Every structure is written in structure tokens, then in C-alpha cells.
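[1] All I have is the shape, not the residue letters:
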């Protein structure tokens, strides 16, 4: 037997190039599916997978997605049928007479099968020769499969530095989903706008394509078209149907509005039915999947429909096929707005416009695998098994859960509790394996209209550059992304973020304290930023004095805002606030260091307390 390490790429660009949550889910699952094809081929040729842990010592397959690929059958659970659970890289023992190219060929064969299923669906009667040329070029040259032989975990990373994969140049207008690839029509918009428009109209007018599948302004490459449409032909492409949730994955707007949607009271049932009827007349579709069975179509309406600002926006109505000058549209728009206005208690109880994107990744896993490979694989398998239930209980939706990598979406108020619980699950999974095992997390609270691709890219930077590098790993980093982009960032080692607590972070504690407090006005936080932040940098000798003086100034500012508060009350409140406002990080020796006073922690706590309302 010999040791094979194999990886499939590109990863981040393929997954993160997404305009909507369904693209994100489709990309991550397809990558996991292709990796599973390589693993299954290893097993068919008498080999075994060493990492991740996907089978026991008797080669009984434990991962349901891999089992389905190996058997050529539908996965036993709906979750594994549509959510990726296998990483894009693995380590295996293969027989001496097996060449790695044979493993790579299995991936290529599965990819071509997926691509051909989409091609036949979209172009059943053929297409222009230029389109076929672009399609073949992009399908044939997209994936880079790299492999090395040997046990050293650094070998594969070093192999990737060779950069031996050189995709062909991509001329012409670019895809609106995968911006580095040419769109399929082959026409140049500046010279042939009519021909390009007619090409995409001929696809959009197909009866099986909805407005959510291909919007008016979208022009896709072969890769973009495959990612967008393979879920619709999954039975032919994958050999099983995808679950309903993979086809109608909740949008960012729905994630933001979900707590409000499910908080509507019984006495509002009649108005809910009225709003649903009006929405259907307005061609607002029941497209979302709330994650559990619901009878009323009200709970399945697209998320953007629950925001008053959208009902007033002309572009929103044009997206649903209404002419701007339509009298019928004007009357319907008014009726729909009034109905939603009543459901929001005359605008006093509106949905939060923010949702949470959570990214988690194990720290220095390669070193742990070198030291205790089999045990580490067992720990990761246990973590992956515990994860779906935690995400579901926090009303979230898993995009990817493979090994130590996690990508999930939540309503705003569930993101941080979910991160804390998943970190606990990771610790439990490794409790008897290694005290060195840790996981870092990046949590982005993003406005539902923020470009998803940009938010995801920013989340990766937050995880790598802030939580791992600047904060010293085993850390949590949080960022708020409003309509204009990221505004506040806060990071802290998990040890300090929990401060001895097991199920609640200090940020949540402060947020609960802020709720209902009249003293925490915008001017209060403005004064903290303008008066306290510019103070001198403390050195190690006067750090204690620095903190005491900051505490005194905080108490004075709080009492100025709340004239009835006693000094004892103010000191208690500001001690909690201080815990999220002092910079904290872990040095190379893993000791916690404390730095300057920053207001980002307080501002994010206030943001959580208000659930972002009035801040969009």
C-alpha cells in the first residue's frame, strides 16, 4: 500500500461565487460530491481513506453521502442528499498497482455527467457553435486535481505552489456569477446587444425556468449555468433527487425576516391570509423553505416581500413583471403595503434587516493529524455528526459541514449562540484526544441586500486574518456589514469571550444589559469613541492604571446619560461594558494580552440588542 493525498480546486472561488444562497449551497455540495467520487474510487480499488474518517476499520462506510456515491443510490437522509459533508482534500492508502490518475479520472467522469445533464436540459435542440465552443472549453479546463504520494501533510500544500494548472484565456463579456469566465452567448454587449439579449431571452422563456433560476440581468458561463441548474436535473446528474430545501433554500432576506415571520400572532391570521392573497396577485412566489413543515403559504413567501421598503421600490415590482405605469400595479402595491403595515403594528414591529453568516475552521489541524491521525479523524467525525442538530435547533441552515470546516446561515440573534454551541461540541469531540485541539470562528452580521459573494469573501478574511492570525487562534471574530459595507469588527480569544461561562458570551451579556436602558443613546457611544479611544497607548507598566482611568471615565459618562443611576449601579454596568471594549489577543506563547479601549465591542452589543433595526 502507498499513501495518496489528493485535493480538488478551486475551492473558495467556486463556492463563494454566489449571487444567492442557493448558489452557495449548490457550489459547496457539488465540490463535496466530486470529492466523494474520488474517495469512492479509492475504496472500489481496494484502498482505504485515512482522513477524513468516512469508514470504520472493517471499511463500513459511515458518511451517508459517500455511501450513496459508492452504492449509486439515494442517500438515506434528506440532509446528506443536498448538503456537502466531505472535504475537498483527503489522505488515503491505495494499492501499489493503482495510479492516482485513475482516481482523478473518476472525478472527471462524474463532472462530465453533471455537465451533460445540464446541457441537455438547457439546450435540447442544440445551440450556436460559439456557445458550444465556450461550453466545452470551460467544462474541460475548470477543475484542478492535485495529488502527491507520502505521509507528510505539508506535501500537498507544497505541490499546490507549482501552479501547473493554467486555464485558457477567457475573452468577451464575463459571466455575472463567475466573473473570470466568458458568458455563453459569445456576443459582445457593446457591439451586439440585441443578439446577446435574444440568446438569454430564449433560455429564460423556457417553461421550467423561473425568475429565481435566471434573472433578467444574468448572463452565465458554463460553470455558472451548471451550478445554477444542476439541482433541477439532479436525478440524472447525481442519480438522486435533491431535497426540497436544496431547491428552495432560504434567501438572505428570508433569514433576516424569519423570526418576525414566525412571531405573527393567532389574531393576525386573517391579515396574514389577506397579505398572502395580495402577494400571489403581485406574482410574489412561494419560493422559500423555512426548514420545517408549515401549512400557510404566508410562511413560504420570498423574504424580500416582508420589508415595507421593498413594497415601495419600483425595481422590486419590475422584477416580478409589472410595468411601472400599470394602474393595476399601483392599486395592488398600495393594498399590499397597507396590509404589511398592519402586520407590522403600523411600522413599529418590523423584521430585522440583518442575518448571520458563520464560518468555522479547526486550528493547526495538519499538525494534529500528523501526531494522532486516526483519533483526530474520529473527533472530526463526532463533531460533524453533532453539528446538524445544533444548527437546526438554532433555526439555522447548514451550507457545508465537512471535517473541521463549517459554513452556516442563521437569523441574526441565533448566530452567536450557535457559534458558542458549536465550539463546545468541537471541544467535547476532542476531549479525550488532544487538549491542543481548538476551533476559530468568524461571524458576519450582514444586511440582507449586501452582495453575498462579498460577504462570504469578507468572512474568510475575518477568519484567517483576524480570528487566527491577529487574535492568535482559538478565537471568535465578529463583523457588522451594513448596506454600505463593513463598519465594526470585534475579536477575542474564546477564553475571554466566554469569561468562565459555558453557554453565553460576554457580548450577549452586555447586549441583554443594554436592552431597555435609556442611557445607551447614540450620543453615549459617540462620546465613548471621540473621548476615550484617542487616549494614549498603554504600555505593560501602566496597563492597570490605564484601565482604572477608563473605567472612571465610563462611569462618569454613564451617569451623565442616566441621571438617576447610583455610582454602584454605574460601576456594575461599566465593568461589563469594559469586558467587550478592551482589545484582547493571544501572544505566540498563548498568553492573553490586553490592549487599548475600542468602542467596536460596545457598538456591536448595542447592534445585537436592537437586532439592527433602524441601522440599515
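    In hand now; what should we look at? What you see is a predicted model; the values in this text were computed from it and never measured.

[2] Please count neighbours and contacts with C-alpha atoms only from this point.
    Will do.

[3] And the residue nearest to residue 235 when sequence neighbours are not counted, how close does it get to residue 234?
    Spatially, and ignoring its direct neighbours in sequence, residue 235 is nearest to residue 241 (4.7 Å; C-alpha to C-alpha, 6 or more residues apart in numbering). Shown here: residue 241 relative to residue 234, a distance of 5 Å by C-alpha to C-alpha, to the nearest Å.

[4] What's the end-to-end length of stretch 306-318?
    Using C-alpha to C-alpha, one end of stretch 306-318 lies 17 Å from the other.

[5] what's the answer for stretch 212-232, then?
    12 Å.

[6] Does the helix or strand hosting residue 156 pack against any helices or strands, and if so which?
    Applying DSSP states H and E as the criterion places residue 156 in helix 154-160. When contacts are defined as 3 or more C-alpha pairs under 8 Å, 6 or more residues apart in numbering; DSSP states H and E, helix 154-160 sits against strand 2-9, strand 144-149.

[7] Among the ones you listed, which comes closest to residue 258?
    strand 2-9 (34.3 Å; C-alpha to C-alpha).

[8] one step back: can I get the helices and strands packed on helix 154-160 in TSV including mean neighbour count?
    Converted to TSV, the helices and strands packed on helix 154-160 look like this (neighbours: other C-alpha atoms under 10 Å):
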stretch	mean neighbour count
strand 2-9	20
strand 144-149	20
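
[9] Reformat those strands as CSV; add distance to residue 609.
    Below are the helices and strands packed on helix 154-160 laid out as CSV (distance: least, C-alpha to C-alpha, whole Å):
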stretch, distance to residue 609
strand 2-9, 41
strand 144-149, 46
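
[10] next up, a second structure to put side by side with the first:
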């Protein structure tokens, strides 16, 4: 309440001759956070249940439609007039409710088919979105085009030119993210993709006229191209200019999966569009199959199409306490030791020396700067160099999607760089060298900048959901969010993993960060040929081993070491030591290693 601030200010003025923001800042921060807590305890407001067909994306709100839903429910004349307006024909034996429902669902289908035609490549014909999801889908496009128009009107403005040059509002599909390691290998090995461009060119040139060519182009944009592949893959699969048409988006990588075309043909059949559109799709399929055949010949054993990806939430631990100054050093520790010696016997200093350093605007600016630099200079580069895509990165709060290749390495790199631990990693043309809360960033061998991060006392938690590319994205994200909550509940400074198999079963584990390193070592050993089959045998009796972990350790070493090299035996001993040091129950330990095994197999390990 405002009067509380006024009363506080009056008390400060009574004690200080010329008060300023520094005299009240810590108290104001405490009061603001107390008020925020009070709002959280009140809970979320209750929302009325929305009727009719739910949004195909969020599943929470009603899909948009060009009908007056209030009149649809209450006014039979409105229903009859609307049916007549759109010249719809329904069965004569439908009652009032039946005619209303028939009108609604017919109009919903037609409306979104029209929207898909108006925004090819942005909205699919089988989608129906609510207002919120439609705004999220189209707002970046509208904003981009607005900025682009401003750039044309302000051609001398470097501000607008830089935004238009760097801004990309598209996101690749989950299938494109999962399969990106395969696509990168094909480009590295110089697999020729030109047959797809040649096929599209022939299709366009066979168009009867401009209208026919435009129809083919819209079909390709709606189903076969995406605005953006993963940022690390710079090469294009199809040319930007084919015949007289311009393709802003590239060929969608998901079409390289064996099941993609049969699934699409089923969709066309369900919609009664099995004629010309199927013929166009079959021509694209022939080109794709030919390229895959060549890729198998060139890649040999490296040929593998991964189908799983990871959704990762990162969140800084106890950020509220950092902002309140609960992790601030003691006043005695802030000053130089020589100064402390000089004032050690001062009575006033004795009273305040063990108090926390007061919260000031400067401290908050330092925290804000550290989080900003981590979000802008570290996260995008680390994630994108490992074929990932950043959804958002707002300081300590990050969400990104990435293939399973290098998953554990990426997580560990971000954890270390967040705190500025002693660590060096080379990614692309950059080297990140961190130590004591600072990161030196080298680019092309030259020192680009030095940034300050949160410091070695700061920690980070992660929630990781590994899912099949066809699983609903909203379900995957909710499971990743739930995993993050479990990491927090387990004591923070941990990573929680959930693997959602396409069959619907789930495997999960919550482990300290140092054990994520062990998971990466174990994954590497599996990729080099080590078989972890013994883990599944042990897992069959895991309930018994939970009670007698010493027996589990002995059995783990006994069965895992059979016929193995000295290096593997040492690794297994190291894993058991890590289990004991981190207090992991045998069940959690085996689950974590089986997740590492799953990641290795998805990367192509035999």
C-alpha cells in the first residue's frame, strides 16, 4: 500500500539529513518482494470454461471462427440465415441442435482452410487456433514486415537495416531439430540435394499459367518448406530462386523420415484431396528417396536418422535471495584486509562487521548485467553451435530445443559458464574461457570481450524432456517444466531428465551436475562399442537393491566388468564412487545410465 512507503520515507528523513535512494533501497526491495509474494499466495484467478472446439495448439481456449457464437447458441434464425448465406446443404432430418452443430463444424473447417490459404507456410489446413495462439503465430511476421517497411522508408538508418538483416521469426519443426545431425553429416560429406530443386523447377514450369504455377508454389510453401532450419546449418537444400518463384523458406528436413510421406498421403485421403496434390507430393518423394539412397552409399555406417530431441528449461537457483542480498558478503569481507585491521577495534565497526552488505542499485545492475550477458552472449552461441534452437533466454530463465547429439556436453558447458567456473570450450570460431566469475570470449583467435557472470556461488537447475519428434510439443514442454520443478524440489543445482518413449512409457532421473559428466562419459563408452545390457538385468531386481546398495555395487561391477578392458573397469568403479558420493539410490543411478544409453543409441550407436 502506498502509505507504507510514505511512512518509511518519513522515518528515513527523521534520521538522515539529506536522504537519497541509497538510504531506502534495500528496504524498498524487501517491501516490493513481500508484496509480490502476497499476490502469489492469492493464486491465479478462475477462468470460465470455454465452449466449442478447442485450439489445436494449446487445447485450452476456443478456436477462432467467423460466427457470432452467442447468437449461434440462442438464435435459430441466425443459424438458418447463416446456412443460407454460405449455401450449405445439411440433412433435412437434423433438429435445431444438429443444424447448429453442423453449421459450426463446417464453418470452422472452411474458415481455417481460408486462413491457411491466406498465410501459406504459417497455418496448416488442419489447424484451428485460438486468439492467443494465432497472435503468437503471426505477430513475428507482422512485426518483421512492419520493421522491413520502416527500413525501406529509412534506408540510411543502420538501426533498421541491422534488424531486417538479423531478424528471423521462424522456428524449425521438432522433426527438423531431431534429424539435424544427419543433415549436417550429409552436407559435410557433400551429398547432392539439387534433385529436389530440379524437381520443383520442372513442376513449376509445367504449371499451365501464372495461376497454376502460384497454386503449386502455395502447395509447396504450405507443406514442404519451413522458414528456418536449425541456425548452425547454413547451407540450403533447395535454391532460393527456382524458375520465376522465390522460396524464402528451405525444404523441411522432416520429409527425410520414411514415415512422413505415407502419413501425408493418409491426410490427403481423409480430406478427399488424393488427386493432383498427391501427384505433386509423389514427385517430391521420388527426389527425396533418390537423395537418401545416395546418402546411404556415401555415409555408410554413419547413415542414421535420429527421431528424438530434447526440450531444456534452465533456471537460476535462489535468484530472489540474490536480489534481496541474502548471498551478499559480510561487510567485513567487502573491505581491504589492511583497512579492516585499522578499524577492527572501532565500536561502530564491531556492530556492523558481521552484517550482510546492503542491497544497492549498483548490485542489482551488476546482477542484471551478468544475466543479460549470459543470455545474449553465451546461451545462443553454445546452443546453436550444437544444432539447437533457443526459444527464449531471459537471463537466468532459458528454454531451448536441440537434438540429442552433444546434449550432455551442452548442458555442462552452460552450467559452468553460468557460474564462471574454471572452464574452456571451443565452439565454431569462438573460445569461451571462464574463471572466477568472468568469461573471456575469443573470436577468430582475438579477444572479443570479457563479461561478468553470476559467480562461482551461483547455481543453476535444469529440466530436460527427451521426446519423439511426433509427440505434441505442448506435452513435451510441460514435461520439461515438470522436470525442472523436480530438480528444484530435489535441492536445486541439479538436472532432471525425462525420456518419453513413443510408446508412451517414461524413464526419469534427477542427478547432481557432476553426475551429468559421468553420464556423458558412459554415453561415449557405449558409442565406442561397450554394451550396457547388464543394466537391464540389474533393473529387474532394483526394488531389492534399493534396500541393500552395497550388494548392488558389487553386482554392478561383477556383471559390467565381464570381458571388458581395464579402462572400462576403471570407468565402472568411477561410476560407483560417483553414486556413493552423490547419495544416488541404485534405482536413480541405473535410470540415469539407461538415459545415457538411450541418448547413445539415438545418436546411432549399435
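    Looks like it arrived, so ask away. None of the values given here were measured: they were computed from a predicted structure.

[11] quick one: TM-score?
    Scored against TM-score structural alignment, normalised by the length of the second structure, the superposed chains reach a TM-score of 0.63; 445 aligned residues with a C-alpha RMSD of 4.1 Å.

[12] which SS state does the residue nearest to residue 235 of the first structure fall under?
    Secondary structure assignment for residue 241 of the first structure (DSSP: H, G, I helix; E, B strand; the rest coil): coil.

[13] just so I know, which of the helices and strands packed on helix 154-160 of the first structure lies nearest residue 318 of the first structure?
    If we rank these by C-alpha to C-alpha, the stretch that ends up nearest is strand 2-9, at 38.1 Å.

[14] helices or strands next to the closest one in the packing?
    With contacts taken as 3+ C-alpha pairs under 8 Å, 6+ apart, strand 2-9 of the first structure sits against helix 21-44, strand 89-94, strand 144-149, helix 154-160.

[15] Give me the range in the second structure that the helix holding residue 156 of the first structure lines up against.
    Alignment of helix 154-160 of the first structure against the second structure: residues 34-40, by TM-score structural alignment.

[16] now swap in stretch 254-261 of the first structure and tell me
    Using TM-score structural alignment, stretch 254-261 of the first structure pairs with 176-183 in the second structure.

[17] with the first structure superposed, average distance for the matching stretch?
    Compared with the first structure after fitting, stretch 176-183 of the second structure deviates on average by 0.9 Å (mean C-alpha distance after the TM-score superposition for the first structure).

[18] Verify the stated contact: residue 473 of the first structure with residue 441.
    No: applying C-alpha atoms under 8 Å as the test, residue 473 of the first structure and residue 441 come out as separate, 9.1 Å apart.

[19] Spit out the residues that contact the two alike.
    Common neighbours of residue 473 of the first structure and residue 441 (criterion: C-alpha atoms under 8 Å, 6 or more residues apart in numbering): residue 467.

[20] What separation is there between residue 81 of the first structure and residue 611 of the first structure?
    According to C-alpha to C-alpha, residue 81 of the first structure stands 34 Å off from residue 611 of the first structure.

[21] Sorry, wrong one. I was asking about residue 306 of the first structure.
    Taken as C-alpha to C-alpha, the span from residue 306 of the first structure to residue 611 of the first structure is 16 Å.

[22] Look at the aligned residue in the second structure for residue 513 of the first structure and give its secondary structure.
    If you follow residue 513 of the first structure across to the second structure using TM-score structural alignment, you land on residue 525. Following three-state DSSP, residue 525 of the second structure is assigned to helix.

[23] tell me the contacts of residue 525 of the second structure?
    Residues in contact with residue 525 of the second structure (C-alpha under 8 Å, 6+ apart) are residue 568.

[24] Tell me the counterpart of residue 110 of the second structure in the first structure.
    In the first structure, residue 110 of the second structure lands on residue 201 (TM-score structural alignment).

[25] number of nearby residues for its match?
    Residue 201 of the first structure: 13 surrounding residues under other C-alpha atoms under 10 Å.

[26] Need the residues that contact the strand or helix carrying it.
    Residue 201 of the first structure belongs to helix 193-204 when elements are defined using DSSP H and E. The contact list for helix 193-204 of the first structure (C-alpha under 8 Å, 6+ apart) reads 122, 185-189, 210-211, 214-216, 219.

[27] how much does it stray from the second structure?
    Compared with the second structure after fitting, helix 193-204 of the first structure has a mean deviation of 3.8 Å; criterion: mean C-alpha distance after the TM-score superposition for the first structure.

[28] Which one of residue 306 and residue 611 of the first structure is surrounded by more residues?
    residue 306 (26 against 22).

[29] And that one, how far from residue 482 of the first structure?
    For residue 306 of the first structure, the distance to residue 482 of the first structure - C-alpha to C-alpha - is 19 Å.

[30] Quickly find the element holding residue 416 of the first structure.
    Using DSSP H and E, the element containing residue 416 of the first structure is helix 412-429.

[31] Quick one: average offset of whichever helix or strand comes after that helix versus the second structure, please.
    Next in sequence after helix 412-429 of the first structure, counting helices and strands by DSSP H and E, comes strand 439-447. For strand 439-447 of the first structure, the mean deviation from the second structure after alignment is 1.5 Å (mean C-alpha distance after the TM-score superposition for the first structure).

[32] Now do strand 439-447 of the first structure: which elements does it pack against?
    Packed against strand 439-447 of the first structure by the contact rule (3+ C-alpha pairs under 8 Å, 6+ apart) you find strand 354-362, helix 412-429, helix 452-461, strand 475-482.

[33] now these as CSV including distance to residue 343 of the first structure and mean neighbour count?
    Listed next are these as CSV, based on distance: least, C-alpha to C-alpha, whole Å; neighbours: other C-alpha atoms under 10 Å:
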stretch, distance to residue 343 of the first structure, mean neighbour count
strand 354-362, 19, 25
helix 412-429, 21, 21
helix 452-461, 28, 19
strand 475-482, 25, 24
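
[34] In CSV, list these along with distance to residue 69 of the first structure.
    Shown next, in CSV, are those (distance: least, C-alpha to C-alpha, whole Å):
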stretch, distance to residue 69 of the first structure
strand 354-362, 26
helix 412-429, 27
helix 452-461, 29
strand 475-482, 36
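
[35] For residue 405 of the first structure, which of those is the nearest?
    When these are compared by C-alpha to C-alpha, strand 354-362 sits nearest residue 405 of the first structure, at 4.7 Å.

[36] Over which residues of the second structure does the closest one lie when aligned?
    By TM-score structural alignment, strand 354-362 of the first structure lines up with residues 308-316 in the second structure.

[37] which outside residues touch that stretch?
    174, 177-178, 396-404, 407, 458-469, 476-477, 480-481, 484, 602.

[38] ranges for the strands of the second structure?
    Using DSSP state E, the strands of the second structure run over residues 225-226, 241-242, 245-246, 250-251, 308-316, 389-394, 397-403, 423-427, 430-435, 438-443, 446-452, 460-468, 494-500, 506-512.
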